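K.L.:
output the structure for:
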Amino acid sequence: MIQVKKEGVLLAKTLIPFEDEGVLNPAAIREGHFVHMFYRAVSQGNHSSIGYCKLNGPLSVFDRHKKSLLAPEFDYECQGMEDPRIVKIEDTYYLTYTAYDGINALGCLAISIDLIHFEKKGIIVPQISYAAFDQLAEQSSPINKKYFRYNEHIGVLESDLEKSLIWDKNVIFFPRKIKGKFHFMHRIKPDIQIVVGVENLKDLTEAFYQDYLSNFNDHVLLSSKHDHEISYVGGGCPPIETDQGWLIIYHGVKDGLYGYIYSACAALLDLEEPRKEIARLPYPLFKPELDWELKGEVNNVCFPTGAVVFDDTLYIYYGAADERIATASVSVSALIKELLLYNKQDDK
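P.N.:
From the prediction side, this is the model:
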């Protein structure tokens, strides 16, 4: 079993109003010896914006802003900007996040060339009702029955039902174009899906998604397989390129006696055909075990969203109990070696 070191809590909430309820689920990107971190900051009333801090090395906070770097501006994000991820493709940084308007949670994009000024590009996932999704997705073959269970809008007022869309979160770009085209993961519960081969992000039109959803099962990347992820899976950190494939750190969820348990999980995808799963750990990479992971705003949560590599060490930044940001570290080479013991071909 792979050895993971829990490095401890990196960031905790402060008394500053924009983050006085919690800090969690950060995006992270390395530039030289520094790590730029963009984290979900929660204020009273569960309103989220994106805070910023800079690390000197993987574990030492060097600078931390006292106000949000990015905050809601538009109707589609009026109740919050949540769970950012970031990659650099060519000369542009792509920061994705979940926009929440009080009813719908949908994946959005902002871009930057300097990590200071960001241009919001809006929602980049399909905007479609569950009924329309169900009709399209089952055109070619039946879909997982869990899709209905997890995509009901529980608690939405009857007057708002017509505004309710299927939630599509955890938009995560691959950190380079593959065969000259954009690829990104997203998540409609209970699986992780993948969009491949997009020439220009302006091509993500309603017509594009009508065709995409009409062949929905072809775009499912990862589904629940092992006990620790039996309820559902979702995106985690941006893919890490290795010689053996794309290393994917994602989250897996199990419904336990005291509620859902969120664990960090690992898989390996083919470098040039990322829809192809090479291997997957049959156990959690790490799971809630310590007090600050077991108890918080949401108990029993390790939710990985950012990762950087220093030498052979992968540092994974994660939301701990939806209240604080912690770090875990693991040897990249050891993790790849362990993953390859569970080659998917061996399952057949």
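
K.L.:
C-alpha only now, for contacts and for neighbours.
P.N.:
Will do.

K.L.:
so who does Lys6 touch?
P.N.:
By CA atoms under 8 Å, 6 or more residues apart in numbering, Lys6 lies in contact with Thr327, Ala328, Ser329.

K.L.:
any idea how far Lys287 is from it?
P.N.:
10 Å (CA to CA, to the nearest Å).

K.L.:
Asp227 now?
P.N.:
Separation of Asp227 from Lys287 (CA to CA): 13 Å.

K.L.:
compare neighbour counts for those two and give me the winner.
P.N.:
Lys287 (22 against 14; other CA atoms under 10 Å).

K.L.:
give me the number of residues near the closest residue to that one other than its chain neighbours?
P.N.:
Distances taken as CA to CA, 6 or more residues apart in numbering place Ser263 nearest to Lys287, at 4.4 Å, with adjacent residues excluded. Neighbour count of Ser263, defined by other CA under 10 Å: 24.

K.L.:
ok, Ser263 to Arg149 distance?
P.N.:
21 Å.

K.L.:
before we move on, what about Tyr318?
P.N.:
Separation of Tyr318 from Arg149 (CA to CA): 27 Å.

K.L.:
this one next, for a side-by-side:
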Amino acid sequence: MQRAGDNARRRCRPSNRFDLTHFFQQARTYSRRVRSRRAGPDGDSVDVIFNADEDISERVIFPVTPSQSNGIEDARFVRFEGDDRGVYYATYTAYSGRAIRSELIETADFTSFRMSPLRGAAAQNKGMALFPRKIDGQYAMIARQDNENLYLVYSDDLHTWETGSALLKPTMPWEFLQIGNCGSPIELDEGWLLLTHGVGPVRKYSIGAVLLDRVDPSKVIARLHEPLLGPEPAEREGYVPNVVYTCGGLRHGNQIILPYAVSDTFSTFATIHVPALLGAMTFDD
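P.N.:
Next up is the predicted model:
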């Protein structure tokens, strides 16, 4: 029996590998790109500036502040609507070696990047994803406030995120241990398409999908009951085995282009046909 979504997506394997030589060369000279650093009550804000003639694939952001000292990861980029500058935001996880927290990247040109801490109860966890526009005049996030469920959080201030309301709980065997988001919600005529990840037995990570009401995203109106994407048998071994994971997709017409990582070993992408995906979902009556 085919899994739900098998006719909605197509997987593609990359033919090249990332060259680490230039990566390490950049790391040695990175301090010259940090142009300003401002201390604040919630931590440092940093401006990182690259040369405009550098290829975008070579603009690598490294940890700078104490809160980032052991790594920055899982940036969920989104173009925010309603701003004439065409600004892009990305929430990401900063790890100090002792604690994690969510922080924010802002850029208008992918040459200059501002990295700022987020504050509030919701920002003390990982996996925050910003809606691409305000909802009823407020910023909105999909967030994780425990180690199991997803929450919807609103704020008048882009940098302050307090406690939200429960949105999704694990209900299927393949997500029984935990669910999280896979990037910012994607706006469709039918509603907000939210890609999720589910953690099941043997810590197997799969990608799922739900549809939220376009006017009131606290309402879940449809859900995919089987994984949209999971690790194939040949993809289960790696640095973090048994995992497929993504930080967001791009809509192009009726297609979602979905880059994702496999077992922390390589990255690839899938294409998802939106009408077929919606057709595979179960809608609430």
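
K.L.:
among the contacts of Lys6 of structure 1, name the ones in strands.
P.N.:
Judged by DSSP state E, the contacts of Lys6 of structure 1 include Thr327, Ala328, Ser329 as members of strands.

K.L.:
can you pull out the helices in the stretch 201-348 of structure 1?
P.N.:
Under the criterion DSSP state H, counting those that start in this stretch, helices of the stretch 201-348 of structure 1 are mapped to 206-214, 291-294, 332-339.

K.L.:
contacting residues around the shortest one?
P.N.:
So the one you mean is helix 291-294 of structure 1. Helix 291-294 of structure 1 is contacted from outside by Pro288, Asn299, Asn300, Val301, Cys302, Ala320, Ala321, Arg324, using CA under 8 Å, 6+ apart.

K.L.:
let's have those residues in a markdown table, adding neighbour count and distance to Cys237 of structure 1.
P.N.:
What follows is these, written out as a markdown table (neighbours: other CA atoms under 10 Å; distance: CA to CA, whole Å):
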| residue | neighbour count | distance to Cys237 of structure 1 |
| --- | --- | --- |
| Pro288 | 20 | 18 |
| Asn299 | 21 | 21 |
| Asn300 | 26 | 19 |
| Val301 | 28 | 15 |
| Cys302 | 30 | 12 |
| Ala320 | 34 | 15 |
| Ala321 | 26 | 17 |
| Arg324 | 25 | 17 |
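
K.L.:
give me the buried positions along the longest helix that structure 2 contains.
P.N.:
For structure 2, the helix with the greatest residue count under DSSP state H is helix 20-28. For helix 20-28 of structure 2, a neighbour-count test (16 or more other CA atoms under 10 Å) marks Gln26 as buried.

K.L.:
tell me which residues are up against that helix.
P.N.:
Helix 20-28 of structure 2 is contacted from outside by Glu58, Val60, Phe62, using CA under 8 Å, 6+ apart.

K.L.:
can you say which of the residues you listed are buried?
P.N.:
For the contacts of helix 20-28 of structure 2, buried by 16+ other CA under 10 Å: Phe62.

K.L.:
of all the contacts of helix 20-28 of structure 2, which comes closest to Ser96 of structure 2?
P.N.:
Phe62 (13.2 Å; CA to CA).

K.L.:
hang on, the closest one packs against Glu73?
P.N.:
No: look at Phe62 of structure 2 against Glu73 with CA atoms under 8 Å: they stay out of range, at 9.9 Å.

K.L.:
which one of the ones in strands among the contacts of Lys6 of structure 1 has the most neighbours?
P.N.:
Most surrounded of these: other CA under 10 Å gives Thr327, at 22 neighbours.

K.L.:
measure that residue to Leu247 of structure 1 for me?
P.N.:
18 Å.

K.L.:
equivalent analysis for Lys66 of structure 1, please.
P.N.:
Counting by CA to CA - Lys66 of structure 1 and Leu247 of structure 1 are separated by 34 Å.

K.L.:
try Leu69 of structure 1
P.N.:
Distance, Leu69 of structure 1 to Leu247 of structure 1, by CA to CA: 29 Å.

K.L.:
Lys276 of structure 1 maps to what in structure 2?
P.N.:
With TM-score structural alignment as the criterion, the equivalent of Lys276 of structure 1 in structure 2 is Lys219.

K.L.:
more neighbours, Tyr318 and Arg149 of structure 1?
P.N.:
Per other CA under 10 Å, whichever of Tyr318 of structure 1 and Arg149 has more neighbours is Tyr318, with 29 against 11.

K.L.:
give the equivalent position in structure 2 for that one.
P.N.:
Counting by TM-score structural alignment, Tyr318 of structure 1 corresponds to Tyr260 in structure 2.

K.L.:
so what's its match closest to, chain neighbours aside?
P.N.:
With CA to CA, 6+ apart as the criterion, Tyr260 of structure 2 has its nearest non-adjacent residue at 4.4 Å, and that residue is Thr246.

K.L.:
and Gly71 of structure 2, by the same measure?
P.N.:
Tyr95 (5.3 Å).

K.L.:
how close does the aligned partner of that neighbour in structure 1 sit to Ala110 of structure 1?
P.N.:
Counting by TM-score structural alignment, Tyr95 of structure 2 corresponds to Tyr100 in structure 1. Taking CA to CA as the measure, Tyr100 of structure 1 falls 15 Å from Ala110 of structure 1.

K.L.:
what do you get for Val220 of structure 1?
P.N.:
Here Val220 of structure 1 is placed at a distance of 25 Å from Ala110 of structure 1 (CA to CA).
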